[in-house]
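*Asks:* coords below, sequence missing:
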């Protein structure tokens, strides 16, 4: 993967040709169409689905090439283990803080108080699909599902954890070959350039995907569905913003950069995530942007893909906050020990929930399936607004993974601080970052 990463443009592009402006306009138009003509909005769903599908078809090969090249290029396998251990410890600590933040805010603000919902009046069939999936997500089945039925089966299905497993094993195998493995590592590097070249083409249709996704969301669920549960939505968004600014902001400050400038640096990706409600749609671009920011390429290759399964701050906040909301809404009294039990269960169930739309909701159902005190059918209350909540989850997850990547690179002494400050001072546009000749 070449080192000639993104270069700021030497000429000013017309505002209408800047990709994030196009995405913003598309999101606005999507909301407008969905509100004015809900039927048409729902019919536009394939546009969003097609864009997400185009990106997702590239996720497995991009992760495979990035992780394999990252591990094989490190040379020192002890270093690989050290970086991996640091990343997992960081993920666990910050993810637990996110769970605690959701729990504390839920206790203080009590967004579900006063709903007085009788679980017996809720149709269990409305959540039957989620309950079934939740029961299938037990700890043992979840661990066993990490192992693919075949090497290429993982790549074909695109299961994130399975792809990570075969990528890590392949990277170590190539590294063990020594000089004999160098041609293989080079071939993987060249293959990555092809895949990133495809991404450069696909990302150009991001505005169309964002338009279709937002039109469907508003058309199908309606802005009116927000008002009934506006307290929970407002609490979740406020909690996530405070988590990003205070918790991640403090981590960023200790690491020598501003969280506000970092958010401005990845604003293009954040807007695409806002439109599609999925952080996976920008995974390849985040890999490139983190390298351009000065983070070590091998560290980026390990931390970003792994973080998509193990560092989901937004999902964690949502899980504990939504669990308390449902307890309050159904007048289910929880002792401090039960709340700590929910925290412990959530620490386990939150792992492996990928950045795809709806994963957070299924993970919440899995948590409630283990906690018998709160009626699991009560999650039906959240079905109408989950699409709006998933956007905030994905945005927070993305920011958290980006910060983690910089922090781990810094801890390894492999962060180019000059490149970091230069990139923050002169953020590049997404379209410029993915022009031919940019890094892959």
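*Replies:* Right, received. Where do you want to start? In this text the structure is predicted, and so the values were computed from the model without any measurement.
*Asks:* Please make it C-alpha for all contacts and neighbour counts, starting now.
*Replies:* Will do.
*Asks:* can you give me the helices for the stretch 151-300 of the chain?
*Replies:* 151-157, 160-176, 182-202, 206-221, 224-228, 230-242, 249-254, 259-265, 267-276, 283-292, 297-310 (DSSP state H, counting those that start in this stretch).
*Asks:* another one to put next to it:
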């Protein structure tokens, strides 16, 4: 008997049930509708907006739960001591550097700059209102996102010293599981959201609107590659190790991340491999889970470049002070995006909502291609957390040198 039909059916089943496949089909259908029947395509805007509205519901609970569990997951802060502080300091420095790189590259390559002749772009002033003097207090009082972040940080710290810490953390983990399960189901609507957003975009602004989206994707992939091989590679080389050898060492895990668009699925394997290559178990147990919430290099690059992209697309001028404010805000909000598909998009939505400068409706432009950038985000986050663990282990002299990743000159 020929056994080929079964594998072929299995492969076809995997393709048909893959969310990326349906997002791609939805985008193709939206482009065709937008080109051949612009009037009908523009009416699809309501579908894209509905999806964005649903996503916004998850902003507060996801950020709160992720931050609280990220902090309380470190255990007794006194016991963690120097390693915990050093890890958080490293995370903040590297992710801030990633944010700055994203902003710089976006300004240099200008993926959102397009020929606006004949384009009926919406006037951003109707979203941003009159310019006012900036006040951090008013900024905080007017933004639920920041209020949730501060509350989450305080609860996480208090929880570390609570006598009922284990019971509370267990309950919050259950809540987190429910929220992310709900988010997973909502993300199944992504093809509809992508269809509505892309159909409206092409129908309203024409096919040449796709050019800046393609430029944004290319810029983000180039930036993340530079970050991995130049920045992270340079950090490892300082410790006489090779980024190429490290990537080769975790290539199986990277394929899992690539297939799922999430670093979560491969985290247990990463922790095991880091221990096998010489990192001490306590450092791995602390840095990797904490980095999952606080060390998201790829997400930081994506968020900063996307904000500047939308500003360029809507021709919104950002002053140097506003750029610094955006970077400062993203330094906080990016810590609320775990390696789960859709979380980066949620944080971007919350950031745009918070700054009141760039139209939130601009997310419709990104919705169609966000899924295809999630792989790059997840891969960069995953590699970044592995490098962070090696760095902390090396700096704490808790690394058994087995010459696994020695740099090759």
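*Replies:* Cool, got the structure. Since the structure is predicted, the reported quantities are computational estimates derived from the model, not experimental observations.
*Asks:* which of the helices of the stretch 151-300 of structure 1 is buried the deepest?
*Replies:* helix 206-221 (a mean of 27; mean count of other C-alpha atoms under 10 Å).
*Asks:* Give the aligned equivalent of residue 409 of structure 1 in structure 2.
*Replies:* Taking TM-score structural alignment, residue 409 of structure 1 has residue 393 as its aligned residue in structure 2.
*Asks:* contacting residues around the closest residue to that match other than its chain neighbours?
*Replies:* Leaving aside its sequence neighbours, residue 393 of structure 2 sits nearest to residue 399 (C-alpha to C-alpha, 6 or more residues apart in numbering; 5.2 Å). Counting by C-alpha atoms under 8 Å, 6 or more residues apart in numbering, residue 399 of structure 2 touches 278-280, 390, 393.
*Asks:* measure residue 399 of structure 2 to residue 136 of structure 2 for me?
*Replies:* Residue 399 of structure 2 sits 43 Å away from residue 136 of structure 2, going by C-alpha to C-alpha, to the nearest Å.
*Asks:* Then residue 304 of structure 2?
*Replies:* Counting by C-alpha to C-alpha, the gap from residue 304 of structure 2 to residue 136 of structure 2 is 20 Å.
*Asks:* Look at these two and report which has more neighbours.
*Replies:* Higher neighbour count among residue 304 of structure 2 and residue 136: residue 304, with 26 against 9, using other C-alpha atoms under 10 Å.
*Asks:* Would you agree that one falls within a strand?
*Replies:* No: read with DSSP: H, G, I helix; E, B strand; the rest coil, residue 304 of structure 2 is helix and lies in no strand.
*Asks:* ok, the aligned partner of it in structure 1 to residue 388 of structure 1 distance?
*Replies:* Aligned by TM-score structural alignment, residue 304 of structure 2 pairs with residue 320 of structure 1. According to C-alpha to C-alpha, residue 320 of structure 1 and residue 388 of structure 1 sit 17 Å apart.
*Asks:* swap in residue 114 of structure 1?
*Replies:* From residue 114 of structure 1 to residue 388 of structure 1 the distance is 22 Å (C-alpha to C-alpha).
*Asks:* Between the two, point out the one with more neighbours.
*Replies:* Higher neighbour count among residue 114 of structure 1 and residue 388: residue 388, with 19 against 11, using other C-alpha under 10 Å.
*Asks:* Could you look up the SS state of that one?
*Replies:* Under three-state DSSP, residue 388 of structure 1 falls in the helix class.
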